[in-house]
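Q: The sequence and its predicted three-dimensional model are supplied below.
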Amino acid sequence: MTGYLTTHVLDTARGQPAAGLTIELFRMQGETRTHIRTLTTNADGRTDGPILPKEEFALGNYELVFHAGAYLEASGMPPNTPRFLDLVPIRFGMAEPAHYHVPLLLSPFGYSTYRGS
């Protein structure tokens, strides 16, 4: 099986998928970040395809950056200055050629993630 990477973003404050949230993917080599792509979540809070498809999969360290502040503002949350959450970076490693699923549970004042299935 060749690996690939997916995500799912849920807005736990509103109890629904986080549609329209921008996500950036970077490959990490030490502290050097190489941008791979930028995607936006659909109505289900997922990207339309894998963030990192099978044909581009490589073992290593990565970073997903979720643009939470822009999403929260667009969804009608009153802006704080500065906003408590703006960019949410999640660094993780992929050590085997498998399906990696990195979901984000988001609210205006907190978030959580885990390795999903």
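A: Nice, thanks for sending it over. Residues are numbered from 1 along each chain as shown.
Q: contacts, neighbours, all on C-alpha from now
A: Will do.
Q: Please, where are all the strands along the chain?
A: Under the criterion DSSP state E, the chain contains strands at 4-6, 9-11, 16-17, 22-29, 32-40, 60-67, 87-94, 99-101, 104-107, 110-113.
Q: Against which helices or strands is the first one packed?
A: Counting by 3 or more C-alpha pairs under 8 Å, 6 or more residues apart in numbering; DSSP states H and E, the packing neighbours recorded for strand 4-6 are strand 99-101.
Q: Find the residue closest to Gln83 in space, skipping its chain neighbours.
A: For the record, residue 83 is Arg, not Gln. Take Arg83 and drop its neighbours on the chain: the residue closest to it by C-alpha to C-alpha, 6 or more residues apart in numbering is Gly69, 6.8 Å away.
Q: put this beside the first:
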Amino acid sequence: MAGYLSTHVLNTAEGVPGAGIAVELWRLEPAPVLVARTVTTVDGRNRDAFYPEGAGFVAGLHELRFGIGAYFAGRGPGAAFYDVVPVRVRLEAGQGHYHVPLLCSPFGYTTYRGS
């Protein structure tokens, strides 16, 4: 398999999935190209597959852009410190499934390569 990518957003401030968060995937090499846009589901996962079953997969540097500012703005008083959180990852052919979880709050975030 060429490779495919999924993501999962968790709102660690409230202990709930990050539902309704806009996510974009950009391929940055050789020039920036928007690959896909999606919105996370009620369980915080990407609704539409990024590179489903390797379709259109191109190895190289990519960037996921998570719209957490709008998400937290819609959840009550105050605004998030972050607006759009970019996470750059290098995707290589033959590596199978890439999973990039984002754990976030209005004031911080962390990520890692999941499984």
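A: Happy to help now that I have it. Quick caveat, the model's predicted, so the values are computed rather than measured.
Q: Burial check on the residue nearest to Arg83 of structure 1, number of neighbours?
A: 21 (other C-alpha atoms under 10 Å).
Q: Now do the contacts for it.
A: Shown in contact with Gly69 of structure 1 (C-alpha atoms under 8 Å, 6 or more residues apart in numbering): 83, 85-87.
Q: Can you pick out the most distant pair from the residues you listed?
A: Within these, two members stand farthest from each other by C-alpha to C-alpha: Arg83 and Leu87, at 10.0 Å.
Q: ok, and for stretch 47-66 of structure 1, which residues are buried?
A: Burial within stretch 47-66 of structure 1, assessed by neighbour count using 16 or more other C-alpha atoms under 10 Å, is assigned to 47, 50-52, 54, 57-58, 61-66.
Q: And stretch 29-38 of structure 2, by the same measure?
A: Buried residues in stretch 29-38 of structure 2, defined by neighbour count with 16+ other C-alpha under 10 Å: 35, 37-38.
Q: Dump these to JSON lines, plus distance to Pro17 of structure 2.
A: Compiled in JSON lines, those are given as follows (distance: C-alpha to C-alpha, whole Å):
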{"residue": "Val35", "distance to Pro17 of structure 2": "24"}
{"residue": "Arg37", "distance to Pro17 of structure 2": "19"}
{"residue": "Thr38", "distance to Pro17 of structure 2": "16"}
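Q: pretty sure Tyr98 of structure 2 contacts Glu92?
A: No - under the criterion of C-alpha atoms under 8 Å, Tyr98 of structure 2 lies out of contact with Glu92, with a separation of 9.6 Å.
Q: list the residues that contact both of the two?
A: Common contacts of Tyr98 of structure 2 and Glu92 (C-alpha under 8 Å, 6+ apart): Gly3.
Q: When the two are compared, which one has more neighbours?
A: For Tyr98 of structure 2 versus Glu92, neighbours defined as other C-alpha under 10 Å are more numerous around Tyr98 (19 against 16).
Q: Aligned to that one, what sits in structure 1?
A: Residue-level alignment of Tyr98 of structure 2 against structure 1, with TM-score structural alignment as criterion, gives Tyr100.
Q: That concludes my questions; thank you for your assistance.
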